[in-house]
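I would like the atomic coordinates for the input below:
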Amino acid sequence: MSIPVPSIRRREGVDASGWDDSVPEVLRRVYASRGIVSAQDGELRLARLLAPDLMGGMQKAAELLARAIRDQVRIVVVGDFDCDGATGTAVAVRGLRLLGAENVAYRVPHRVEHGYGLSPALVADMASMAPDLVLTVDSGIACVAGVAAARARGWQVVVSDHHLPGPVLPDADAIVDPNLDGDAFPSKALAGVGVVFYLLLAIRRVLREGGAPAAATADLSRLLDLVAVGTVADLVPLDYNNRVLVAAGLQRIRRGECQPGVTALAAVAGRALSTLCASDIGFAIAPRLNAAGRLEDMAVGIECLLTDDPVEAGRLAEALDAINAERRELQQQMVDQAEALLEALPIPEGGLPPIVCLHDPGWHPGVVGLVASKVKERLHRPVLAFAPAEPGSDRLRGSARSIAGFHVRDALAEVDATCPGLIERFGGHAMAAGLSLAAGNLEALVEALEAVAARRLDPASLAREILSDGPLDGRDFSRALAEQLRLAGPWGQAFPEPVFDNEFELLDWRTVGERHLKLRVLVEGRREPLSAIHFGGCTGQPPPQRLRMAYQLDLDDFRGRRDIQLLVRHIEPA
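Just a heads-up that it's a prediction; the model follows:
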């Protein structure tokens, strides 16, 4: 199959004169291209966070939970089985206890047994817990039937979520979601963990106004490490508000002022707390938490984040690390199978379809999202991957991953509106979504989605581009700049890590493992060779002798050495 070849495009130059000369020129250039044109714009202070009361429904939700804390009724937090849901659940439980709640428990749905969120099946299983109030975290806005089932049992329900609402809202006692139609909260990018953190801030204010002693001294900033982990893991856009939250959480982590579970997860991943950055969360901590929800029970991950015992945290982190190793092996098998399916796809004369849908009856439903993500990166197309909801089931669970310019959740909503009954349930964001349907409906769904994608996708958005922050001078290839770039973010979705491009002379190369390319290169203006690694870059052919590379400047601390290396994103002949 012909894979779209990326091209390198340099970002347009932006005036960065508003920055002080103490900031390196390279960093000023990077910041300015991302809209941060002065030191004041780049100042990430908690005092500049948006106010909680700007969010619709916040006052009512805070009053209900403040009353529940004062009356010491039974509160059960219902989370989700991904990293955002796990950190959000831990933030909610820890935060409510800090505010004086003595009767707080949590429950997280099992992916196979209960499905997503507060489902009727989960409500039935929660009956023995006898909650007086249920607080959903990172879920709930689509749980119409589950909320109704909970309220039919006499439970109060407060929904805290960040997902886009459907045409019908759940009949909850209160709903807090910045993405509700007409909600005035300026930032729509909060993750689920961010929404529940905001809710805790509002509860504290209500309790303090009522003279509650625990609320008077409650330091909710102790939870910001968890907020940072969940926000980065959920790949929500890092707008200013989210960058403030993540930066504050990273500062606590680097000072060692984080939950024992975060410390233990960093340790099993081989990451130093003192230099931990957003990419360490995304590539090391989050996958270990997510693996529990994909293959086992997310309660293992939540318990790791809730325990105050470092020994217990270490034991649970090791268990999560083992589950993650199993997940990686299963993921690679499924990705290999997906590539075989791609090779067998009939490709029309016009090329690849605008959206790609893959299904294998042997796939695991907890890993299809990772498969969709890998295939999307390879094809630069929206991709949906499907697996049986459980072995032998006639129901499918699917995960969608998209590209800029195609709102995949809205595409599913259009299919649901024009072909009612085709999809059983769906939800998500612009770039990622989940759905379930009868296996017999898959062919019709694919046809409907291809029609929607053909209308909605601008062909120009299917061209693969790597945005570069321009070249580095020979003197810029330094340990000092690499360290500054690492800690200068936080980098992430919609605020991407700096990528540069230069022409290099190839000195030598070799294959590492089966898929990776290790190079030594020379750049103009620098005498010493540079080491570069291109993960997954082995094509079976030698790289060109003169090459142009898009790369990130990274630290190389392997086996105690303090050097730099280039993380290669693309190679083409110079």
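
only C-alpha atoms for contact and neighbour calcs from this point on.
Fine.

what are the ranges of the strands in the stretch 101-250 of the chain?
104-107, 133-137, 156-160, 174-176 (DSSP state E, counting those that start in this stretch).

actually the stretch 401-550 of the chain, not the one I typed
425-428, 432-438, 465-468, 500-512, 516-523, 530-534, 546-556.

what does the longest one contact?
Going back to what we said before, that points to strand 500-512. Here strand 500-512 makes contact (C-alpha atoms under 8 Å, 6 or more residues apart in numbering) with 468-472, 517-524, 538, 542-553, 574.

returning to that earlier point: tell me the most buried of the strands of the stretch 101-250 of the chain?
When the strands of the stretch 101-250 of the chain are scored by mean count of other C-alpha atoms under 10 Å, the highest mean neighbour count falls to strand 133-137 (a mean of 29).

angle of it against strand 156-160?
10 degrees (axes from the mean of the first three to the mean of the last three C-alpha atoms, to 10 degrees).

and strand 133-137, what does it pack onto?
Identification of packing neighbours for strand 133-137 by 3 or more C-alpha pairs under 8 Å, 6 or more residues apart in numbering; DSSP states H and E yields strand 75-78, helix 83-98, strand 156-160, helix 192-209.

what's the first one packed up against?
Contacting strand 75-78 under the criterion 3+ C-alpha pairs under 8 Å, 6+ apart are the following elements: helix 83-98, strand 104-107, strand 133-137.

ditto for the longest one
Counting contacts by 3+ C-alpha pairs under 8 Å, 6+ apart, the secondary-structure elements packed against helix 192-209 are helix 58-71, helix 83-98, strand 133-137, strand 156-160, helix 213-217, helix 224-233.

I have a second one here; can you model it like the first so I can compare?
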Amino acid sequence: MSVLQLRRRESRGAPHGWPDAVHPVLQWIYAARGVLEPGQAEHRLARMLSPQLLGGMAQAVDLLAEAIRDDWSILVAGDYDCDGATGTAVAVRGLRLLGARRVDYAIPNRFVHGYGLSAAFVASMQPAPQLIVTVDNGVASVAGVAAAKARGIKVIVTDHHLPGGQLPACDAMVNPNLPGDPFPSKMLAGVGVMFYLLLALRAKLREQGAFGAAKPDLSSLLDLVALGTVADLVPLDFNNRVLVEAGLQRMRSGRACAGIAALVEAGRRSVATLCASDLGFSIGPRLNAAGRLEDMRLGVECLLTDDVAQARHLAGQLDAINRERRELQASMVAEAEVMVAGLGHVDAVGVALYEPSWHAGVVGLVASKLKERLHRPVIAFAPASEDDTENLRGSCRSIPGFHIRDALAAVDARQPGLIERFGGHAMAAGLSLRTADYPRFAAAFDAVARELIEPERLQAVLYTDGELPPGAATLALARQLREAGPWGQAFPEPLFDNLFECAGWKPMGESHLRLQLCDPRDGAVHDAVMFNAYHGQPPPSRLRAAYELTINDWQGRETPRLLLRHIEPA
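Below you'll find the model as predicted:
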């Protein structure tokens, strides 16, 4: 019997006002997510929050308008993850659309410059630009901004990460998560913050008559905004769903930029039926792999080119790097599982793991896999670089209810100087420390986790939307569910749980299962698959399954199929 608990979501109210065409199952799925009426599912761009609600916007817009008017050299300082890469591409493309003629970008090398706008990164900028605009970083770059100012460079910070105790002395900062910022949604990704800044800048320039009767079309950037938002795992609140849905519609209609179209092709996804999970599990990882193992400039160049052949060439390189990343990740995860198994049982509530041979670019994926297995917060460490074994880089992944960045702040407050630098979100963060201090940090992190995590939170729970009624697992409903999202972080994909009898099964490949599941209520038999679930043993003859209702498109023929996420004997 699995230790995983299945728990059903409760409705947050009674759905009302839905047209008959909306399946009743979809109505109660929406209700469980707080969407009770049709208007709350209308993800039209006209319902986006206003850019003017973001704090710091006026100062940033005025400075950018001056830079464009006076033809300054502008350098976009990005980040080496998918949010940073898409945000960099949005900034470069958008500023050029709005009239900036001297725009370039730079991405820090994680092994040389560290994270964000560091002093070393600023020193590498030769010649010095007149203006730096950060994307997806900068709120913690106190030293980096100071180094830029010392060189006479003006700095605009656009970020969405939580601030520390001291803010950098930049010329302007746009970040919805600054204390007291009035923007109603705190969930924007870095690429979303940059897109909002461009919208406000366009409005300012239009007031000044910069475009005449024309109006540059910033909607052409929404495919990039959607990709970065989904890949960064920010919660898909209403405003983010508006942005993601608009971007997905652009992709499905064949209007994606050449780079995204090439990445979709490399991932063997269908453009016509592209959904948010494709962005998160296929397209995003191919971009992220460049930043983990190589140079994220490769990814940004893929997103900036308008040449289809060049985009395909770059996407092929990214695909190859991603295959290498998967192999390295599998090896590191296997080593981490051996380490955990060697403990017999995991005593730590806050788990820290370190292996000198690990790659700093992949430890976040190791932490994520181990967090899922252990259902407790995990930090995986690796040497800062091949040439620097005296310092470690760690990547953290957390469980619901435990704010990992706040936990690092608590460790830092109790033992000043132990952590050299840290930053992040509630569910993911990063840090650096000296290798010699790893044992002391591991103990301190575990102590904080023990204080803040209630024992019941260490029990893995899978929330479902309850039983699918007899006869409801149809192709029509599967299509509605696919089109109804965008589903994602904090707005989860519909997941059902039912009792079934296993009418047949066979291995699929080396580790997958294909099953025929009979619903005992009406005798209907459903085709089902479960990936990475076959370990040489047959599935239970009677089982409870948690599953998604999906579509199997085989040789152009669509049929409904159950994608099993969990099974246990019934």
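
export the strands of the stretch 101-250 of structure 1 as CSV, with columns for distance to S17 of structure 1.
Shown next, in CSV, are the strands of the stretch 101-250 of structure 1 (distance: least, C-alpha to C-alpha, whole Å):
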stretch, distance to S17 of structure 1
strand 104-107, 51
strand 133-137, 43
strand 156-160, 42
strand 174-176, 41
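
to R569 of structure 1, which of those strands lies closest?
strand 133-137 (35.8 Å; C-alpha to C-alpha).

burial count for the counterpart of A100 of structure 2 in structure 1?
Using TM-score structural alignment as the criterion, A100 of structure 2 maps onto A101 of structure 1. A count of nearby residues for A101 of structure 1, using other C-alpha atoms under 10 Å, gives 22.

quick one: contacts for the nearest residue to A101 of structure 1 once chain neighbours are set aside?
Nearest residue to A101 of structure 1, sequence neighbours excluded (C-alpha to C-alpha, 6 or more residues apart in numbering): I69, at 4.9 Å. I69 of structure 1 makes contacts with L96, L99, G100, A101, E102, as judged by C-alpha under 8 Å, 6+ apart.

among the residues you listed, which pair sits farthest apart?
Based on C-alpha to C-alpha, the longest span within these runs between L99 and E102 and measures 9.2 Å.

neighbour count winner among those two?
Neighbours per residue, other C-alpha under 10 Å: of L99 of structure 1 and E102, the larger number sits with L99, 26 against 16.

how far away is that one from G79 of structure 1?
L99 of structure 1 is 19 Å from G79 of structure 1, where distance means C-alpha to C-alpha, to the nearest Å.

give me the neighbour count for the residue mapped onto R479 of structure 1 from structure 2.
Matched by TM-score structural alignment, R479 of structure 1 corresponds to L475 in structure 2. Other residues near L475 of structure 2 come to 17 when the count uses other C-alpha under 10 Å.

so L475 of structure 2 versus L517 of structure 2, what's the distance?
Per C-alpha to C-alpha, L475 of structure 2 is found 17 Å from L517 of structure 2.

then G342 of structure 2?
37 Å.

nearest residue to the residue nearest the centre of structure 2 in space, please, no chain neighbours.
The residue lying closest to the centre of structure 2 (C-alpha atoms, centre = their mean) is D232, at 2.0 Å. Closest residue in space to D232 of structure 2, ignoring its immediate chain neighbours: D83 at 5.7 Å, by C-alpha to C-alpha, 6+ apart.

and if you look at H407 of structure 1?
In space, H407 of structure 1 is closest to A430, 4.1 Å off (C-alpha to C-alpha, 6+ apart).

give me the number of residues near the counterpart of the one you found in structure 2?
Superposed on structure 2 with TM-score structural alignment, A430 of structure 1 falls opposite A426. Applying other C-alpha under 10 Å, we find 18 residues neighbouring A426 of structure 2.

which residues touch A426 of structure 2?
S398, F402, H403, I404, R405, D406.

which of those residues are retained in structure 1?
Contacts conserved in structure 1 for the contacts of A426 of structure 2, counting by both residues aligned by TM-score structural alignment, their matches' C-alpha atoms under 8 Å: S398, F402, H403, I404, R405, D406.

how about the second one, what's its partner in structure 1?
Alignment of F402 of structure 2 against structure 1 is given by TM-score structural alignment, with F406 as its counterpart.

was I right about that match contacting R456?
Yes: using C-alpha atoms under 8 Å, F406 of structure 1 is in contact with R456, at 6.9 Å.

more crowded one of the two?
Comparing F406 of structure 1 with R456 by other C-alpha under 10 Å, the one with more neighbours is F406, at 20 against 14.

so what's that one closest to, chain neighbours aside?
Spatial nearest neighbour of F406 of structure 1, excluding adjacent residues (C-alpha to C-alpha, 6+ apart): L457 at 6.1 Å.

number of residues surrounding the aligned partner of R153 of structure 1 in structure 2?
For R153 of structure 1, the aligned position in structure 2 is R151, judged by TM-score structural alignment. When neighbours are defined as other C-alpha under 10 Å, R151 of structure 2 has 14 of them.

quick check: the gap between R151 of structure 2 and V122 of structure 2.
Counting by C-alpha to C-alpha - R151 of structure 2 and V122 of structure 2 are separated by 9 Å.

how close does the residue nearest to the centre of structure 2 get to L353 of structure 2?
For D232 of structure 2, the distance to L353 of structure 2 (C-alpha to C-alpha) stands at 24 Å.

ok so A352 of structure 2 is a strand residue?
Yes: looking at A352 of structure 2 with DSSP: H, G, I helix; E, B strand; the rest coil, it is inside a strand.

burial of the residue nearest to it when sequence neighbours are not counted, as a residue count?
Distances taken as C-alpha to C-alpha, 6+ apart put I379 closest to A352 of structure 2, at 4.7 Å, once the chain neighbours are dropped. Other residues near I379 of structure 2 come to 29 when the count uses other C-alpha under 10 Å.

just A140 of structure 2 next, same as before
A140 of structure 2: 26 neighbours (other C-alpha under 10 Å).

quick one: map it onto structure 1.
Aligned partner of A140 of structure 2 by TM-score structural alignment: A142.

got a list of what its match touches?
P165, G166, L169, P170, G427.

any idea which of those is closest to V30 of structure 1?
G427 (34.4 Å).

shouldn't the closest one be in contact with A433?
Yes: between G427 of structure 1 and A433 a contact is recorded at 5.6 Å, counting by C-alpha under 8 Å.

now do the shared contacts for these two.
What both G427 of structure 1 and A433 touch, as defined by C-alpha under 8 Å, 6+ apart, is the set R409.
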